[in-house]
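Undergrad: could you work out the structure for the sequence below:
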Amino acid sequence: MEDFFLYSAVVLTIIIAIPLIRVVKGPSVFDRILATNAIATKTIVLICLIGFLFGRIDMFIDITLAYAVLGFVGSLAIAKYIESPRTRRN
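TA: Sure, this is the predicted structure:
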């Protein structure tokens, strides 16, 4: 079972690279934000898998929750910045 989680973690790491291309080459800011959120979601699962592999799932769940909250607040801050009237072009 441990091998399955190890292989899953490797595959998940490879899958994280796919939205990374969208973050770098994204045609718009919104595409980049969505890709960043996709990377954050996959990273949360990856952290949980690593916690299981190290046998310290309780500690890694706390790290994962903090990471999820920071990602959510960061997305809200970026969305608020984009929506503000100072950044709009006339």
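Undergrad: every contact and neighbour count from this point should use C-alpha atoms.
TA: Fine.
Undergrad: what sits against the most centrally placed residue in the chain?
TA: By Cα atoms, centre = their mean, the mean C-alpha position of the chain lies nearest to Ala40, the distance being 0.6 Å. Residues in contact with Ala40, defined by Cα atoms under 8 Å, 6 or more residues apart in numbering, are 68, 71.
Undergrad: run this one through as well so I can compare:
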Amino acid sequence: MNPLLMIIMIVFGIAGILTVIRIAIGPSILDRAVASDVLLTEVMCVLGADMAINHHTRTLPVLIVVAAVGVFGSIAVARYVARRDNEPS
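TA: Alright, predicted model coming up:
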């Protein structure tokens, strides 16, 4: 395996662990939603780095699906929070 890719994976692995910790202890649903978006972005960056370093496009469909899940997940959380905030107490 390419040493540069190993360094990238280690750095993003540490960032991923810290992000999962933030998801676990986040005090609100918005904190958890932002942390999950960051985690998906980290996965996308690792996949993109792998494609760039190894000169292939085999993981491009996975990259597109991960991006779509991130967008639709953010929209779902935003709609849920907006609906919850508009309910009368």
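Undergrad: care to give me the TM-score?
TA: Here the TM-score of the superposed chains, computed with TM-score structural alignment, normalised by the length of structure 2 as the reference length, equals 0.81; 89 aligned residues with a Cα RMSD of 2.5 Å.
Undergrad: where's Val11 of structure 2 relative to Val43 of structure 2, distance?
TA: 12 Å (Cα to Cα, to the nearest Å).
Undergrad: these two: which has the busier surroundings?
TA: Counting neighbours by other Cα atoms under 10 Å for Val11 of structure 2 and for Val43 shows that Val43 has the greater number, 19 against 12.
Undergrad: before we move on, which element is the more buried one in?
TA: Secondary structure here is read from DSSP states H and E; on that basis Val43 of structure 2 sits in helix 29-54.
Undergrad: how far out from the middle of the chain is the helix or strand that that helix is followed by?
TA: Towards the C-terminus, the helix or strand next in line after helix 29-54 of structure 2, according to DSSP H and E, is helix 60-86. On the basis of Cα atoms, centre = their mean, to the nearest Å, helix 60-86 of structure 2 is displaced by 11 Å from the centre of the chain it belongs to.
Undergrad: after superposition, how close is helix 60-86 of structure 2 to structure 1?
TA: Aligned to structure 1 and superposed, helix 60-86 of structure 2 gives a mean residue distance of 1.8 Å (mean Cα distance after the TM-score superposition for structure 1).
Undergrad: between that helix and helix 29-54, how big is the angle?
TA: Orientation check (axes from the mean of the first three to the mean of the last three Cα atoms, to 10 degrees): helix 60-86 of structure 2 against helix 29-54 gives 170 degrees.
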